[in-house]
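Colleague: I'd like to go over a predicted model; first the sequence, then the structure.
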Amino acid sequence: MTETDIQPYGPQAYDSRHIPQQSPQIRQHAGLLCMRLPWGNTLEVAPLTFIEDDSPTELREKEEEERRNPGSYARKQKKFHNACDHICYRQAHASIWSHMWAYMWGIGRFLFWLVLILSTIGSLITATLINEEGIWEEVIREYKTFIIPWLLAPTLLSWIIGHIAIHRLPSYWIFTPSKGPVWELNRQTGMVTVFARKPGQFKEQGYDGDFIRPFHEFDAYVHVLPTRQGMPLYSLHLVHRYQPVAIDFMPLIGRQSSDKNSLALWDMWQNYMDISKPLPDIPVLEEFRHLDPTTAEHDRRTGRNPRYWRDMDDRTFKAAILAMQDRINQLDALSRPNLMAQYCQYVDR
């Protein structure tokens, strides 16, 4: 793609300098365990997964694959209903089969080692405490008749099958597309889309198909979910201010023991959607920066190296990750004033 592919922003593209007045909020649609995050005063941050998952080596391999097979990246995105470029970020879940192989590999491996370690420790403690003649023969018999065939063998088999499926079989056999995308944030149009996964899903909201509304009508909330031990886990939700429709970003960054990654993701989404600012400077978006008008002008003015991430060496990449982590740790977004409150009236719980 070249500069001739640059497309102008749509009339409703989000511009933090020109936010329209909006209707007052009537009802709060976020859960009781949610904290609303303020708009504005963002920093140039992104969750580490948006940095670590696209190393310079992987970027160059992807670039070489595209050179050898032009259009492969676009075809793959279309097949899997995903997108991540200067136009939009569209997310789709993996298919049920893809999840199954991943669970067999990950959970099988975890349970195998867990059972092996606990059963071995338990057997040693039992034999030591009882200390009777023939106890070791009894422990070995228990291992042979119960632990190995009913606990170790099934988990080991699950681990092996999952490993073979993910790492040895052709990826197009294992990683299959889902039925369609789940949500999309579109920088060029300024719209957020929550895709209807079943007929009439948003009928009560007055939509026959997908739910599509401007970005400035959504608020970000940190959802706090306590574990069984009472420890809080945090994830980010984007909730429509006027309708009970929301996006859960947990599949992107998971649930974290700290709220910092949720705060960083909210800053990143605001920067991504705001056409008055350049695209977030993260590896996955670098190849599209020259196609976004604001970003292209910013990079021309600042003299940014267009291959900053792609030509980076491993040591510099690790330093960039640590620098981003430091910026994330210093985030204090909850104390910021909510700039969106100037354009709409919120309701308290």
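Modeller: Thanks, I have it. Quantities reported herein were computed from a predicted structural model and do not represent experimental measurements. Numbers count the residues shown, from 1 in each chain.

Colleague: alpha carbons only for contacts and neighbour counts from here, please
Modeller: Fine.

Colleague: Surely residue 112 is in a helix?
Modeller: Yes - per DSSP: H, G, I helix; E, B strand; the rest coil, residue 112 lies within a helix segment.

Colleague: you'd agree it is up against residue 148?
Modeller: No - the pair residue 112 / residue 148 is not scored as a contact, 10.3 Å apart, by CA atoms under 8 Å.

Colleague: Overlap of the contact sets of those two?
Modeller: Residues touching both residue 112 and residue 148 (CA atoms under 8 Å, 6 or more residues apart in numbering): none.

Colleague: for the protein, which residue is closest to the average position?
Modeller: residue 252 (1.2 Å; CA atoms, centre = their mean).

Colleague: Which positions in the one helix or strand that one maps to come out as buried?
Modeller: Applying DSSP states H and E as the criterion places residue 252 in helix 250-253. Judged by neighbour count (16 or more other CA atoms under 10 Å), helix 250-253 contains these buried residues: residue 253.

Colleague: residues making contact with it?
Modeller: For helix 250-253, the surrounding residues in contact (CA under 8 Å, 6+ apart) are 47, 49, 235, 236, 237, 261.

Colleague: Tell me how many other residues crowd residue 68.
Modeller: By other CA atoms under 10 Å, 10 other residues sit near residue 68.

Colleague: try it against this one:
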Amino acid sequence: MTDPNTENDYYGPQAYRSDQIPTVTRKVNDLARPWFNRKFDMKLPWGGAENVVPSVLRQRYTPEELRKSEANPTPFGDVKSHQQIDQERYCHSTAALRTRLLVLLSFFGHPYLMATLAPPTLIAFLFHWYHTPSNTSFLATTWNFIPVAAMFYSPLLACWAIPTLLLKYFPNFWIKPFKGPKWELNRRTGLVTQFIYDKKGHWGQTGKPEERVAPFYEFDAYLTNEMIPPGQVVHTLYIAHRHEDILLPIGNLIGKTSGPECFALWDMFQNFMDTGRPLPDIPLWEEFRPLDPVSAEHDRATGRPARYWRDMDDDTWKQKNEEFGYRVLKLNTITRPNQMRRKVKYERRSRRTA
């Protein structure tokens, strides 16, 4: 366990503090973003971050799921993921292609999807029964309808059975991590790392990914806009370096979603990287709070229970989850002043004239 008295030695010289951001004299060139994104994406402000968490992460890291993880920390045996989340880093990785294909296949065999076909299948059966001769028994009518029902349900049952059997009897082959991490935000060092896997580059020659590294405060967060049928606008979040070709699609953690959900993700990571304040007080990082000097000192001073989230009952969590959701909807991200403008020379956009 980290000794809180060694706080100055624990964090690196480039660790991020929202109240001690160094002034950057270098002009922003926005090398990492294509012209389309430079023209249409919205830059999000630095500072004013609230203790919020997106709904996807609230659903994934509930108190119940954390207790299950404590009881069974290695659900897939000796299969090790490159993703690592602790008091020092949020290191993101994905599963291998074969595993992702298997997960996609299992989606089409989900019981909920089968249940959605029940009403149209019932209507089709009643239509079939109505046009069956009156002297035909109900059993015979049902038997004759089975091939029609099989046409709907056989593919879905196959999508359920194939992944289930493969994962049960051949887990070591199908459950595989990606070749390595994709990106990392490191609270302790204050650095952001993007891992590049180029067969013709450094990775192809050495077997190790190329690492593009820069301090967290040299990035800006952007909100994308995309219209999907039937005319709904969705958003995602990414951070891009102001000078180097480094772009991290951190919004992949929550997918294409609403603006407030993206704002919540940006606030969450600002709070995580800020060594001037404790780790975000959310279930995801609770078990690591004693290992972070600032968080440990804060919890001692405030008397925060070490297992506040993990020992929470379902009814209380439901209430807290709703409170989180309300705070996310009320985020004032768009109207916040950008505290980074006092430290960085951004280009002024010329206004269009008629």
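Modeller: Great, that's in hand. Fair warning: this is a prediction, and the values are worked out from it, not measured in the lab.

Colleague: Can you pull the TM-score for these?
Modeller: Once superposed, the chains reach a TM-score of 0.81 (TM-score structural alignment, normalised by the length of structure 1), with 331 aligned residues with a CA RMSD of 3.4 Å.

Colleague: next SSE after the longest helix along structure 2?
Modeller: Using DSSP state H, we find that the single longest helix of structure 2 is helix 138-169. Scanning forward in sequence from helix 138-169 of structure 2 by DSSP H and E, the next helix or strand is helix 171-174.

Colleague: how big is the offset of that following helix relative to structure 1?
Modeller: Once fitted to structure 1, helix 171-174 of structure 2 is off its aligned match by 4.6 Å on average (mean CA distance after the TM-score superposition for structure 1).

Colleague: now that helix, how far from the centre of its chain.
Modeller: How far helix 171-174 of structure 2 lies from its chain's middle: 24 Å, per CA atoms, centre = their mean, to the nearest Å.

Colleague: Mean deviation, whichever helix or strand comes after it versus structure 1?
Modeller: As assigned by DSSP H and E, the chain's next helix or strand after helix 171-174 of structure 2 is strand 183-186. Once superposed with structure 1, the aligned residues differ from strand 183-186 of structure 2 by a mean of 0.2 Å; criterion: mean CA distance after the TM-score superposition for structure 1.

Colleague: Any chance you could list what contacts strand 183-186 of structure 2?
Modeller: Where contact means CA under 8 Å, 6+ apart, the residues beyond strand 183-186 of structure 2 that reach it are 88-93, 191-195, 216, 248, 273.

Colleague: Among those residues, which one has the most neighbours?
Modeller: Taking other CA under 10 Å as the neighbour criterion, residue 273 ranks highest of the contacts of strand 183-186 of structure 2 with 30 neighbours.

Colleague: Quick check: the gap between that one and residue 123 of structure 2.
Modeller: 55 Å (CA to CA, to the nearest Å).

Colleague: If we go by neighbour counts, what in stretch 219-231 of structure 2 is buried?
Modeller: 219, 220, 221, 222, 223, 224, 225.

Colleague: do the same with stretch 25-33 of structure 1
Modeller: For stretch 25-33 of structure 1, burial by neighbour count (16+ other CA under 10 Å) applies to 25, 28, 29, 30.

Colleague: Equivalent analysis for stretch 231-244 of structure 2, please.
Modeller: Buried residues in stretch 231-244 of structure 2, counted by 16+ other CA under 10 Å: 234, 235, 236, 237, 238, 239, 240, 241, 242, 243, 244.

Colleague: mean deviation of the strand or helix carrying the first one from structure 1?
Modeller: To tie it back to what came earlier, the one meant is residue 234 of structure 2. Per DSSP H and E: residue 234 of structure 2 is located in strand 232-234. Compared with structure 1 after fitting, strand 232-234 of structure 2 has a mean deviation of 0.8 Å; criterion: mean CA distance after the TM-score superposition for structure 1.
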